[in-house]
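Undergrad: missing the sequence, but the structure's below:
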């Protein structure tokens, strides 16, 4: 009884994240834009300290924007990982916690490798963009959540024995 409840809860979580997180990520991005708009009259760069300290330690208004953007990015990452898991659970991944995923998908042999590549490249591109924008919290989120998710997806057993 307990193992079946756990499998159902995991699939329910990823299914709901797949269905809802894209909307929550858009709301988070909208909130980050509103924080950016509300702080437009405030300083974005500290006025005191060495140039290196001013670069590394942004002003409080910019830190609020960075935190809001990090939450939106995390929700977007959760949606992306959920999409990979939910779409792969339909005949590609054979993990015990997914239950019986159905018949083998003959077109899905490269799915796992493609999704791992997608998660890694999304991490590097979004992390690099966050670093260029001095959004340190967002960069940490992007460079930790997506690569760890890629490792997790790469560890899944598939029908193809990859």
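TA: Cool, got the structure. Worth saying up front: this structure is predicted, and the values here are computed from it rather than measured.
Undergrad: switch to C-alpha atoms for all contacts and neighbour counts from now on
TA: Fine.
Undergrad: most centrally placed residue in this structure?
TA: In the chain, the centroid-proximal residue (C-alpha atoms, centre = their mean) is residue 77; its distance is 1.5 Å.
Undergrad: What strand or helix carries that one?
TA: Assigned by DSSP states H and E, residue 77 belongs to helix 60-88.
Undergrad: And that helix, what's buried?
TA: For helix 60-88, burial by neighbour count (16 or more other C-alpha atoms under 10 Å) applies to 61-86, 88.
Undergrad: need the helices for this protein, in chain order.
TA: Counting by DSSP state H, the chain has helices at residues 2-38, 51-56, 60-88, 111-132, 136-154.
Undergrad: between those helices, which gets nearest to residue 45?
TA: helix 51-56 (6.2 Å; C-alpha to C-alpha).
Undergrad: alright, now check it against this:
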């Protein structure tokens, strides 16, 4: 078993706890900054809308880190479940028996990761969480492209 597979297996097994803790911490930060101003008071209306206040920027950074942990967990889950007879990458080790139900797995994972990326980045853009938008637009589509390059038993 290679180091890469160990990393993704560990991220899958422990990542849900880290992502859950990060989301709880983001909720705590949200509750703490709730009474503060969310929009700047001075300046041009476009600047007031686009540039968040320092408290809101702190929430955005916490949400971006939470999104990064959730993204890592999603990608790890896709790789771990795909290593059981779908993907044939060298760094995964012996993948075991060929899973006939895995023919559409790779395309489904790529589509799901891209869909999650665009929905979450769209919601973050509506909430003016620009750092979170950047994380979602960078991490998940690149991970989907990377998973799309894996060799499978069916291609």
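TA: Here it is on my side, so go on. Bear in mind that the values here come from a model prediction, so they are computed numbers and not experimental data.
Undergrad: on that earlier part again, the second structure: which residue goes with the residue nearest to the centre of the first structure?
TA: Under the alignment (TM-score structural alignment), residue 77 of the first structure pairs with residue 71 in the second structure.
Undergrad: Can you tell me the closest non-neighbouring residue to its match?
TA: residue 140 (6.6 Å; C-alpha to C-alpha, 6 or more residues apart in numbering).
Undergrad: Can you give me the neighbour number for the equivalent of the one you found over in the first structure?
TA: For residue 140 of the second structure, the aligned position in the first structure is occupied by residue 146, per TM-score structural alignment. Neighbourhood size, residue 146 of the first structure [other C-alpha atoms under 10 Å]: 26.
Undergrad: ok, now which ones touch residue 146 of the first structure?
TA: Residues in contact with residue 146 of the first structure (C-alpha atoms under 8 Å, 6 or more residues apart in numbering) are 77, 81, 119-120, 122-123.
Undergrad: For residue 5 of the first structure, state which of those is nearest.
TA: Of all the contacts of residue 146 of the first structure, residue 5 of the first structure sits closest to residue 81, with 21.6 Å by C-alpha to C-alpha.
Undergrad: what about that closest one, distance to residue 152 of the first structure?
TA: 10 Å (C-alpha to C-alpha, to the nearest Å).
Undergrad: Matching residue 14 of the second structure against the first structure, which residue comes up?
TA: Match for residue 14 of the second structure (TM-score structural alignment): residue 20.
Undergrad: so what's the residue nearest to its match when sequence neighbours are not counted up against?
TA: Nearest non-adjacent residue to residue 20 of the first structure, counting by C-alpha to C-alpha, 6+ apart: residue 79, 7.7 Å away. By C-alpha under 8 Å, 6+ apart, the contact list for residue 79 of the first structure reads 17-22.
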